[in-house]
Every structure is written in C-alpha cells, then in structure tokens.
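Colleague: When you get a sec, could you give me coordinates for this:
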Amino acid sequence: MSRMVTLLAGLLVLVPSAAAVSHTRPAPLAELTVTSEQVASGLRRPIAITGLPDGRMLIAEKAGTVRAYHPDTGLAPDPVLDLTAQVDTSDNERGLLGITPAPDFTRTGMLYVSYTSLPSGTLTLARLPLGAPERRQVLLTQEHAEYGNHNGGQVAFGRDGLLYWSTGDGGHANDPFKSGQDLGTLLGKIVRIDVNRACGPKPYCVPAGNPFVRKPGARPEIWLYGLRNPWRFSIDVDNSLWIGDVGQGLVEEIDHIRPWQGGSNLGWSCKEGTPVFDQEQCKAGVRYVDPVFEYEHYMTESCSVTGGVVYRGSRTPEARGTYIASDYCSTLAFAVRPKPGGGYESATIGTFPTQPTAFGTDVDGELYVLSDYPGWLSRVRIDAGA
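Modeller: This is a model prediction of the structure:
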C-alpha cells in the first residue's frame, strides 16, 4: 500500500444517554488496553461506519454500496443503499468516502454522503433518504481531476447542528497546487455549512460565524485550513474536532480544535506536523496550530494515520474522554487525552486488526473498527487495569 493511501469515511459519534454518564475517575493511559473481536466479514473495502439511533450501524463500501449491521442480527446480506452509478472508483483512493445520518434521521431517514463523482472524480457532498438514491441532492462540490489521491471525505454533524466536511489538498505530493494555505479553494480544508436552510441558489447557507465570511477572495464555507488529507475527523460532545491528518514522509499528526478556534491554520504545507516542510509556504506573522500528538513513520512501521473518536461509552467509564486512533500500516492503538492542567498525554495501548480504515460508535457509544481488504468489522473493547 502506498504512502498516499487515504480512503475516506464519515462517522457520527453517538452520545450515550445521561444515565450512562458518571464521575468515575479516568484511569492512567498506561493502564488502558484494547482488544478487538471480529463480528462480521465479507465486506468489500469498508471505509466508513456510522451508528443509527435504532441500534444499526451503516457501513460504506468504497465502490458505492452501504451495508447495515446490527449486533443482534449481524450483517445484512443486501445493501441498504447503492450509489455505484454515481461514484468514481478509478483510483485506489476514490470512491464513496463518508456517510452520516441527519440529526433528525429518526423522522426523516436522511443521510449525508461524500464521494468522488463520475466522470472526473469531483469531490461531492450530497444528501438523500436511506433507500432512495433517486432523491439524491448535491449540495457542494470541489473539482479534483488531476490526481486521484488526497480526497479527504469525512462528513459529520456538530453539536451546533452544522455539517462539517473535509477535503484533501488535491493529491500527488508536496502540495502541488499550494492549496493548503490558499483560502480561495476548498482543497485542504474542513468546511462548515448549514444544511437546514437554503440561501439564494445554494441548497445550504454559510453560517454567519464562519471565520472567513467577510474576507475578500476567501471561500466563506471554510472552517479550518492548512490540511493535507484529513480523511478522518470526529466531533466530540463539546463540539471540538479531533482530526487525523495524513503526513507525507516524516510524521503523522492528530489535531484537536476547540469550538472557538474556527479559522485555525494547521500548517500544511509550511509544516508537516511540527517540523517545517516548505519554508516558502511559511509566512511571517502567521500563527500555526500544532498537533496535540504526532508520530514518525520509520520508528513504528507506520504509513497513514486513521483518525478515530473520543470514547464516551459506559462499559469502561475509566476510559471516557480518551481519544482512540490508529495507523493503516502499523495498526498501533494510540490513546490521547487532554490533561486537566493543560497539554496532552498519550500512550500506545495495543493494536487493532489489519488495515484499520475507520472507527465508529454504536448507539451506546461503544467502539467498532473496520479493516480494509480483509473486509472485517470488529468490536473494540477497552479494559482498565494495571
């Protein structure tokens, strides 16, 4: 698998009920361990997973199909949604990239998806009711024709009711279009839009609080910039974003962006993680937000960060508030957590099954992980103990 492997997925972190919340003291990260139990197989390049309020989990397959899994009945044999007629899979990293239910899914059955569309691989954000692909409505697109890699593709709703969508920098290597620092394009960004209303000819509105609404030449949809390929991010209960941004050849990084940090510049391609990557892209007086965790490739046999989620389940209350992520090649289980007095702590707490591509949570906040070419779904268990 090349270093530029960056499939996409969308996942929505479902918040457990208030009854599940306690004041249990967090366990030291060094006392946490993860184990995984395979619960389904036979998936075809699963790349995105999201939980539904009825207990099902939807799993997106790269070619454009969506499968349903329930812990009581297993993996349904037939897709619940088929978008293969719209999805461009001409490159290893193109395809159906992300999926998330609307906050009012129980009433509307509405899903939001991201994919590379035929015929030229345009990055596409759309919505449609589950099981009704003919009612698909395209919301937002970004041209991405020259290279097939670095498509981003995560899609998720925040606690503010707004929709967040990630895009890659345009592909190839070395940020060829210098899009990471260019506010005039949606490439290399995380955007934030209001899909509950339409403004003018657009089927969405730009929130008034977006940071570049009044900046000449900037796309007003942009929430964050300076990203290389954020193919996994998740939104925690405080509406902060945890982002796994794929590095080039030196480090992989995880960023934690609080709700008040809209407009943050995460550095690419001035920086790759904390090291300077391209001095010509670094501008005097610009503030770059450094990652809260980064790791080198060669020390860990890693290649591409698979961003995860903050654990909010009830089975292991000692692990609540801990962000869990991995790497596509090394499969190491990374745990990251803010310290009460500031800063972050991190630890490696085990490994996941081969080729982890996405983490998701069920209706109870418990973790699952997908494995790419094996086509597996595994339930993740976190244990706390010395």
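Colleague: From here on, just use CA atoms for contacts and neighbour counts.
Modeller: OK.
Colleague: Residue 108 versus the residue nearest the centre of the chain, what's the distance?
Modeller: Centroid-nearest residue in the chain: residue 232, 2.4 Å away (criterion: C-alpha atoms, centre = their mean). To residue 108, residue 232 is 26 Å away according to C-alpha to C-alpha, to the nearest Å.
Colleague: quick one more, to check against the first:
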Amino acid sequence: MHRFSFVLLFPMLAGAAMAGPIETQSGTKQATVVVEGLDTPWAFDFLPDGTILITLRDGALVAQKGEDRWAVANPPKVQADGQGGLLDILVPRDFAESREIFVTYAKRQFVRGSGTAVYRARLSEDGRSLAEGETIFEIARGTGGGFHFGSRLVESPEGTLFVTVGDRGNDGQAQDLSMHNGSVLHITKDGKPVPGNPFVGTDGAQPEIWSYGHRNPQGAALDAAGQLWTVEHGAQGGDEINRITPGTNYGWPVISYGVNYNGTKIGEGTTKDGMAQPVFFWDPSMAPSGMTFFEGGDWDGDAFVGSLKFGYISRLSGDPLREVERIEGPETGRVRDVAQGPDGKLWFLSVYEGALYRLD
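Modeller: So this is what the prediction gives:
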C-alpha cells in the first residue's frame, strides 16, 4: 500500500516565491519557486484549469492549484526500486473531454524484478482521485534490477503515444526485437500497437517497437513540426540526442561515443552501417533527463534538456542541434524535467531542491 505524509513531503505551502536571478544569453531571468517540499520528484504536467500534477518516485501523485496542495488518491502501485517508481505523466490534448491522464511506472513483474508500464486513469471532477485505473501496457518480462527504465511519454500529433524504455541494465537486449528493452514504443491510448508500426508482422518482433538500440532515453519531445526526438544516457561519455525515425537502429551497445565505467571500449566503435548516428552527443556525460522544444521569443525552436549531473539546463539550437548555452544557478541542481508551460515560460523540476521552478 502506498504511504504518504503531508508532514514529510509538504513542509511548506506553495505560494510562488522568488528564488534568485539566473543569467541567460536572453537576459536575466528570475527563478520563481512554484511548488516546493517535494521528495524525489520525477515529472510534471498541467491541467487546463491551471492545476499542476507532479509525480514523486516513491509513488505519490501530487496536485497543486494556487496555494492548495493535495495527494491524488488511487495512483498505481509502483515498485520503488533504484531508478524505478512513479515516473512520467502526460495530460493528453483531449483531457477536457476524457478526463484521462497517463503515467509510466515501474511495475513489479516477478519476485525481484520490474518493468516499465503505462497506466491510464480518469481524474475525478474535483481532481482529488483517480478512477477506472488500468495498466494498458507493460514491457515483456525481462530481467531484474532497478536500472534504466527510460519512461518518457509523448503524445503524437495523431493522439497516439510514444513511450521510451531503457535497456534495464542489460545492454544486449537493446538489439533484441523480441524484447521491448532499449526501444521507443508507439502505442494507442488503449495500449495496443499502432497499425503501421515498422515491426508489425515481423516474426519474433514486438509490434509496439518504433525504434531500437537505445540505452536509457529519459527525455523525449516533439518539435514544432511534430518530429519526435529523444535524449538518452550513454555510459561514461556519449549521452545522445537522437532524431527518431521508424524502424531505425540507434546502435546501442554496438556503437557508442562513450566508454564503459572501467574505461574499456564499448562495442565496435562509433559507427556501423545500418546504425544511426546521434544528432549531438555530450562527452563527458551530463546525465540528461527531461526535454522540451520552446516556441516563441528569443528561444523559438530551441531544445532544452536538464542535466542530472552538472546542475544546469542545456539549450540547443540550430540545424543540426548544438549546445549553445548552459543555464545554471543554485536552483538547477539535478534537473529531472523541463517543459514550456501554458504561460509560455520555461519550467523545470529540481531533485536536489525538491521544487518546481518557473523562469520569469
């Protein structure tokens, strides 16, 4: 049973408070605290009425509107193990009609193992509880360990869902189409493979797979043209941004721009026929998580990616994308998620600060 404590998790009311100035190439921005007192936050999204929903890795779903904050009842039962727990959240475009939300989470699949799963539920009219909750998809049973769940959710322009799945710490499975590990999936809102997926009808392949050969994609976003991009962890070096196309093999662990943590070579090098190159990579690793494309103003068309390791938000621009700025301040410690809010501003979630910020 999920355990939840307002005393431990929510020591302060969340009226917006000023934190500090952050210098950017577009001028000085003010980091404004919107929600604080969060224990290991993972993702956030917005309801049409301005309510903010935030997932906490231990399994809590937090809602806040103005200074009113509450725990949404009846979230899925998660396996909070290592990097796993309650992970991404998506409020789809048709929420006003459907009242449905989607979350990803680590679902227990056997005694000492869990896998990435997608859960759909209907939010009550008062926003206080979930009903009709159902796991619409879970990866094929793989291996144990609390590593590399991936777990970002993106709604396609057609209203289907893209789901990222890490290799679960078993790198060779990212090349095995009979497994979901190390892939980007494309499913309907009922959890079924989308007709026309590249491996539908391929003997032995999982029909939900859209692309494969990924290590641990913890960021994903659509650009203004509706193109899907992911950002994923390398090993030691070689964190990648990839432009995702159907049926494509992105190479892990056969090719990589990083090395193993003991310094040894990974796979066969950095290139191989039939395997896609990243659009951009970081070396040393910055541990990317959370990605968004910005619309409007000085940052129109730019991508933003949070760094879990070095405490900054990477701004990438141009064609091809290249890092052009590192936005950093005391508030940007271990940035787990970034998004452009309904107000047109950049919002980010800091694990170290246990807070959701807005750049004003």
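Colleague: Not counting sequence-adjacent ones, nearest residue to the aligned partner of the residue nearest to the centre of structure 1 in structure 2?
Modeller: Here residue 232 of structure 1 is matched to residue 219 in structure 2, going by TM-score structural alignment. Nearest residue to residue 219 of structure 2, sequence neighbours excluded (C-alpha to C-alpha, 6 or more residues apart in numbering): residue 290, at 4.3 Å.
Colleague: Can you tell me what that neighbour aligns to in structure 1?
Modeller: In structure 1, the residue paired with residue 290 of structure 2 is residue 307, using TM-score structural alignment.
Colleague: dump the residue contacts of that match.
Modeller: 231-234, 242-245, 254, 324-326, 358-359 (C-alpha atoms under 8 Å, 6 or more residues apart in numbering).
Colleague: Now residue 162 of structure 2: closest residue in space that isn't a chain neighbour?
Modeller: Distances taken as C-alpha to C-alpha, 6+ apart put residue 186 closest to residue 162 of structure 2, at 4.7 Å, once the chain neighbours are dropped.
Colleague: Aligned to the one you found, what sits in structure 1?
Modeller: Residue pairing (TM-score structural alignment): residue 186 of structure 2 is matched to residue 192 of structure 1.
Colleague: Its match reaches residue 222, doesn't it?
Modeller: Yes - with contact defined as C-alpha atoms under 8 Å, residue 192 of structure 1 and residue 222 form a contacting pair (6.3 Å).
Colleague: shared neighbours, those two?
Modeller: Listed contacts common to residue 192 of structure 1 and residue 222 are residue 210; contacts here mean C-alpha under 8 Å, 6+ apart.
Colleague: which of the two has more neighbours?
Modeller: Neighbours per residue (other C-alpha atoms under 10 Å) separate residue 192 of structure 1 from residue 222, with residue 222 holding more: 28 against 25.
Colleague: coming back round to it: can you give me the distance of the match of residue 290 of structure 2 to residue 61 of structure 1?
Modeller: Distance, residue 307 of structure 1 to residue 61 of structure 1, using C-alpha to C-alpha: 18 Å.
Colleague: and what of residue 210 of structure 1?
Modeller: For residue 210 of structure 1 relative to residue 61 of structure 1 (C-alpha to C-alpha), the value is 32 Å.
Colleague: and if you look at residue 48 of structure 1?
Modeller: Distance of residue 48 of structure 1 to residue 61 of structure 1, given as C-alpha to C-alpha: 7 Å.
Colleague: Neighbour count for those two, which is higher?
Modeller: Neighbour count, other C-alpha under 10 Å: between residue 48 of structure 1 and residue 61, residue 48 has more, with 31 against 26.
Colleague: What residues does the residue found closest to residue 54 of structure 2 once you drop the neighbours it is linked to in the chain make contact with?
Modeller: Excluding the flanking residues, the one nearest residue 54 of structure 2 by C-alpha to C-alpha, 6+ apart is residue 44, at 4.3 Å. By C-alpha under 8 Å, 6+ apart, residue 44 of structure 2 lies in contact with 52, 53, 54, 55, 88, 89, 337, 349.
Colleague: Please apply the same query to residue 146 of structure 2.
Modeller: 81, 82, 83, 84, 113, 114, 168.
Colleague: Tell me which entries of the residues you listed lie within strands.
Modeller: 113, 114 (DSSP state E).
Colleague: For residue 314 of structure 2, state which of the contacts of residue 146 of structure 2 is nearest.
Modeller: Closest approach to residue 314 of structure 2 among the contacts of residue 146 of structure 2 (C-alpha to C-alpha): residue 83, at 22.4 Å.
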